[in-house]
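# Sequence and predicted structure, then a few things I'm wondering about:
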Amino acid sequence: MEISERLENLPLEAKFPDNLKEKISYDVDRKLLIFEGVMSEDEKNELLGISQDDSYRKSIEALFQRSQITKKREKKAKLSLSGSRDILEREKEGTALTAPKENIQLKGLNPPEREDPPKERLRFSIIGQKIQEQSKQVDAGQKGEAEEKATPQTQVTKELKDEWKEAQTFYHEFVVLAQEVFDKIKEGHNFEMERVRKAIEKLIDDLTLGNESIVRLAALSDESYSQFASNAVNVTVISIKIGVSLHYNKSGLMELGMISFLRDIGLVLLSHIIEQPRKLKTSEYEEVKKHPLYTERFLEGLGINNEVFKQVVLQHHEREDGSGYPGKLKGEAIHEYAKIIAVAEAYESLTHNRPVRAGLPPHTAMREILEEGVAFFGHRVTKAFIREFGVYPVGSAVELNTGETAKVIAVHKDFPLRPVVQLMADAEGRPISKILNLLEKPQLFIKRPVEEGKH
């Protein structure tokens, strides 16, 4: 596990202790302080002791905090994996897995023939806590009253609905903000950069905490919004999610998010060409290819002279194999932010409707990315993208081995074939609505993807 924190310069007096040289390093080119593994309190104090430089000390403190958060996440993941292995072992031994008597309400989550694991293996974070609170009420002798008020299924559904509503509100406000920004740009007016910054900061917080609802919204093709506004928000969501997978610190995620959002201002200025319901003429396409340069000039006019901003804006259409534009750069000559935005753009474009074509199902778009990913976006970024979005990305319609059809609503990074799904119809096509975590249901698996609308 590698974590990093941006640091403009390593203090001259900062000489890393011999016992930590294999764990901590400073990347001069990327201006990153990098730590391998989980930093202990003693290691933090030892590293703080080698310099009084404020920026350095803040970076060490940030690395320590991030490593502790990551440690907690890995502990949860190990607990979940242990629970899943236990289920598999019981099945091999032919032992029936029955929920404890006090957890009888959990049987409402699935059809009667399916057995449920103990409640502590349900991994819906806050939702799981609510289920445990519900069973505590039962333990306290309030079983009848608790059953009247709610079942674990209704609790799960309520929590997901609440999260979904909050995500919908935020997504709508963010897209509306994007539209306001781009309208002002077209009219030659300035926009409030601070509002954009605050929206991206909230997005980072949500994605860092594992909120998948905003990712589901970014996967939808909603034509009630303008293409430019929704694309800016969707690509920002996808890019930050990849950045989280690559363990970027918050300042790095903020930088990546801001560039993702503002990268195509040049296209907004060329909207009279882009939005035509036909294929572009060769001359038009050549003009559109100049949009990174137009974006760079526009940002300079706003007083944004950050070299990373300029570099990434100019490079986000470059490709690992040198087939991109405008500079036909290859490999390490392309900034990693640019590679992230490139794969995010490709996936967003493939899965959303455009004037001349319909969007592809998420799993089909993923297959296309897999075919060209490493050649176009590099191994590290492609691997992070697949890890975050899975073989069956959020929004994919699938058929289970039971004949039921479902939609993927969350992905387990380490188990891409075992996502969380929401059942849409039973084997006979009758509508149903239940949430299943396939990581906790080893007897269930995805049989095949299905076309949207055929479930």
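Perfect, I can see it now.
# contacts and neighbour counts: CA atoms only from here.
Noted.
# so what's Val408 closest to, chain neighbours aside?
The shortest distance from Val408 to any non-neighbouring residue, by Cα to Cα, 6 or more residues apart in numbering, is to Val421 (4.4 Å).
# Report all helices and strands that the helix or strand where the one you found lies contacts.
Per DSSP states H and E, Val421 falls inside strand 420-425. Using 3 or more Cα pairs under 8 Å, 6 or more residues apart in numbering; DSSP states H and E as the contact test, the elements touching strand 420-425 are strand 405-410, strand 435-437.
# Next SSE downstream of the last one?
Helices and strands here follow DSSP H and E; after strand 435-437, the next one along the chain is strand 446-449.
# so how far is that following strand from its chain's centroid?
Put simply, strand 446-449 sits 23 Å off its chain's centre (Cα atoms, centre = their mean, to the nearest Å).
# Equivalent analysis for stretch 287-299, please.
28 Å.
# Now do the buried residues in it.
By 16 or more other Cα atoms under 10 Å, the buried positions in stretch 287-299 come out as Val288, Lys290, His291, Pro292, Leu293, Tyr294, Thr295, Glu296, Arg297, Phe298, Leu299.
# just the strands in this protein please.
2-6, 24-27, 32-36, 397-400, 405-410, 420-425, 435-437, 446-449 (DSSP state E).
# Give me the buried positions along the second one.
For strand 24-27, the buried set under the neighbour-count rule, 16+ other Cα under 10 Å, comprises Ile24, Ser25, Tyr26.
# biggest helix in the chain by residues?
helix 54-93 (DSSP state H).
# that older thread, and the strands of the chain, which is most packed in?
strand 405-410 (a mean of 25; mean count of other Cα atoms under 10 Å).
# Pull up the distance across stretch 444-455, start to finish.
In stretch 444-455, first residue to last residue: 18 Å (Cα to Cα, to the nearest Å).
# Show me what it is in contact with.
361, 363, 396-402, 405-406, 417-418, 424-425, 429, 438 (Cα atoms under 8 Å, 6 or more residues apart in numbering).
# to the chain's geometric centre, what's the distance from it?
So, by Cα atoms, centre = their mean, the centroid of stretch 444-455 is 22 Å from its chain's centroid.
# And stretch 239-256, by the same measure?
Distance of stretch 239-256 from its chain centroid, counting by Cα atoms, centre = their mean, is 10 Å.
# next, the one to line up against it:
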Amino acid sequence: MKRIALFDAKPNMVVGRDVRSRTGHLLLKKGAILSEKNIGMLARYGVPIIYIEDNLSDSSESLAPVNEVPDVINWETRVRAERVVQNIFRDVKMGNVINLARPKKVVDEIINELLENANIIGKLSDIRILDDYTFAHSVNVCVLAISIGIALNYSRLRLRELGIGALLHDIGKTKVPDRILLKPANLTNEEFEEIKKHPIYGYELLNNHPDLSSNSARICLQHHERINGAGYPYKFKGAEIHEYSKIVSIADVYDALTADRVYKNAVYPYEAIEVIIASSGNHFDSDLVRLFVENISIYPVGSTVLLNTGETAVVTQVHRSFPIRPVVKLLTTADGKPVKDLKELDLMTNTTLFINKVLDFKNTKRQ
């Protein structure tokens, strides 16, 4: 299966994954044959990318599990969450009162789903339902932050505080002019100074809200601070930064690094992990980095990997306690032939097997 931009789609290509509208309605089913007519229909619905079957997936049934890798939260929950962020941002821009009832409800839904799936690390969706970086990024940061909160054995109350602050951590960007926020090129020094004010704007919007904890609002203010004082806007250090903010700062950087933007390409998840580890004890809290690495897979579910035997495999499950030894399903033999028997191997128990490298970036982006 391959991810392509819609403008690269051509008639007779086979759809590799259900295509949905921005509101979650099914537009094309997996297996549908593309035509000029339905490509035009997808364009009218504003679909930016689709998945198509490629030669490798056509030649071997063993790739079927890749197509069915679930998001760590349900599709419907993700649609609602992105829509909630979009609506809150719109209300702020229009000067309306910020109603936190729906954000709180969707955060509770995310918490419930993550608690139910607490033992196996899943995959963050690589489909941006609203085709807007900020909304999808907000949801991913929320999911990542809550996952770390769960690892820290936070109470449900603390998970809610962390989750709502993470979901709205960038709300201050509503006060930054779009010409700066959406600029597809490097910012000038003056523009970057304006961007650096968004944590203050966000804190001012939420700090006195009657339905929000001050600790949640503090996430808006401090998510760009660094424990060595090198962050912004106030260059807070160490204990001056709330633990929630330290968690969200890690999640924010990880998701930003692994996202495709107009001005930069996404990096592999394991490369993003390396960046975060390199900043441990400097920019990020060392204990929280350790928990993050334990709970975010270096080899995400759906990754195609090369084993030390020369065989290729797809990662199907990741152990929370030891993510570098996941469960894999063999795809090809060492000489490149498709594996007919869908054999699953747990690298925790098959101690002579190791992952040499990730092969398929298409299946590892936005994890």
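Cool, the structure landed. No experiment lies behind these values; they were computed from the predicted model shown.
# if I look at Leu330 of structure 2, how far off is Ile111 of structure 2?
For Leu330 of structure 2, the distance to Ile111 of structure 2 (Cα to Cα) stands at 33 Å.
# To clarify, my last question referred to Asp126 of structure 2.
For Asp126 of structure 2 relative to Ile111 of structure 2 (Cα to Cα), the value is 20 Å.
# same question, Ile227 of structure 2
From Ile227 of structure 2 to Ile111 of structure 2 the distance is 27 Å (Cα to Cα).
# circling back: now tabulate the buried residues of stretch 287-299 of structure 1 in TSV and tack on distance to Ala229 of structure 1.
Formatted as TSV, the entries for the buried residues of stretch 287-299 of structure 1 read as follows, by distance: Cα to Cα, whole Å:
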residue	distance to Ala229 of structure 1
Val288	18
Lys290	20
His291	16
Pro292	17
Leu293	20
Tyr294	18
Thr295	16
Glu296	19
Arg297	20
Phe298	18
Leu299	18
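# just these now: which is nearest Arg90 of structure 1?
Ranked by distance to Arg90 of structure 1 (Cα to Cα), these are led by Pro292 at 57.2 Å.
# If we ignore the residues flanking it in sequence, what's nearest the closest one?
In space, Pro292 of structure 1 is closest to Leu314, 5.0 Å off (Cα to Cα, 6+ apart).
# Counterpart of the one you found over in structure 2?
Under the alignment (TM-score structural alignment), Leu314 of structure 1 maps onto Leu221 of structure 2.
# Same question for Asp206 of structure 1.
Following TM-score structural alignment, the counterpart assigned to Asp206 of structure 1 within structure 2 is Glu113.
# My read is that its match contacts Glu76, right?
No - taking Cα atoms under 8 Å as the contact criterion, Glu113 of structure 2 and Glu76 are not neighbours in contact, 11.8 Å apart.
# out of those two, which sits in the more crowded spot?
Glu113 (16 against 10; other Cα atoms under 10 Å).
# Tell me how many other residues surround the spatially closest residue to that one that is not a sequence neighbour.
Computed as Cα to Cα, 6+ apart, the closest residue to Glu113 of structure 2 that is not its neighbour in sequence is Ile73, at 6.2 Å. The number of residues packed near Ile73 of structure 2 is 21, by other Cα under 10 Å.
# mind checking how far Gln317 of structure 2 is from Phe284 of structure 2?
Counting by Cα to Cα, the gap from Gln317 of structure 2 to Phe284 of structure 2 is 28 Å.
# Which stretch of structure 1 is stretch 271-285 of structure 2 matched to in the alignment?
Using TM-score structural alignment, the residues of structure 1 aligned to stretch 271-285 of structure 2 are 364-378.
# Any chance you could list what contacts the matching stretch?
By Cα under 8 Å, 6+ apart, stretch 364-378 of structure 1 touches 319-321, 323, 331, 339-340, 342-343, 346-347, 350-351, 379, 382, 391-393.
# got the contact list for the residue nearest in space to the middle of structure 1?
Centroid-nearest residue in structure 1: Lys241, 3.0 Å away (criterion: Cα atoms, centre = their mean). Applying Cα under 8 Å, 6+ apart, one finds that Lys241 of structure 1 lies in contact with Leu207, Thr208, Glu388.
# tell me which of those are still there in structure 2?
Contacts conserved in structure 2 for the contacts of Lys241 of structure 1, using both residues aligned by TM-score structural alignment, their matches' Cα atoms under 8 Å: Leu207, Glu388.
# Name the member of the contacts of Lys241 of structure 1 that has the highest neighbour count.
Counting neighbours by other Cα under 10 Å, Glu388 comes out on top of the contacts of Lys241 of structure 1 with 24 neighbours.
# Alignment lookup: that one to structure 2.
By TM-score structural alignment, Glu388 of structure 1 lines up with Asn295.
# Could you give the number of residues near the closest residue to its match other than its chain neighbours?
Nearest non-adjacent residue to Asn295 of structure 2, counting by Cα to Cα, 6+ apart: Arg320, 5.5 Å away. Look at Arg320 of structure 2: counted by other Cα under 10 Å, it has 21 neighbours.
# Give the equivalent position in structure 1 for Arg320 of structure 2.
Arg320 of structure 2 maps onto Lys413 in structure 1, by TM-score structural alignment.
# How much space separates that match from Phe389 of structure 1?
Distance from Lys413 of structure 1 to Phe389 of structure 1, by Cα to Cα: 8 Å.
# can you check Asn211 of structure 1 too?
Distance from Asn211 of structure 1 to Phe389 of structure 1, by Cα to Cα: 13 Å.
# same deal with Val235 of structure 1?
On the measure of Cα to Cα, Val235 of structure 1 and Phe389 of structure 1 end up 13 Å apart.
# more crowded one of the two?
More crowded of Val235 of structure 1 and Phe389, by other Cα under 10 Å: Val235, with 25 against 22.
# Identify the residues contacting the more buried one.
Ser260, Phe261, Ile341, Ala344, Glu345, Glu348.
# And it, what's its match in structure 2?
Checking with TM-score structural alignment, Val235 of structure 1 has Val141 as its match.
# From Tyr244 of structure 2, how far out is its match?
To Tyr244 of structure 2, Val141 of structure 2 is 12 Å away according to Cα to Cα.
# Then Leu347 of structure 2?
34 Å.
# The two: who's more crowded?
Neighbours were counted for Leu347 of structure 2 and for Tyr244 using other Cα under 10 Å; Tyr244 has more, 25 against 18.
# OK, contacts around that one?
Contacts for Tyr244 of structure 2 (Cα under 8 Å, 6+ apart) come out as Leu162, Asn215, Ser216, Ile219.
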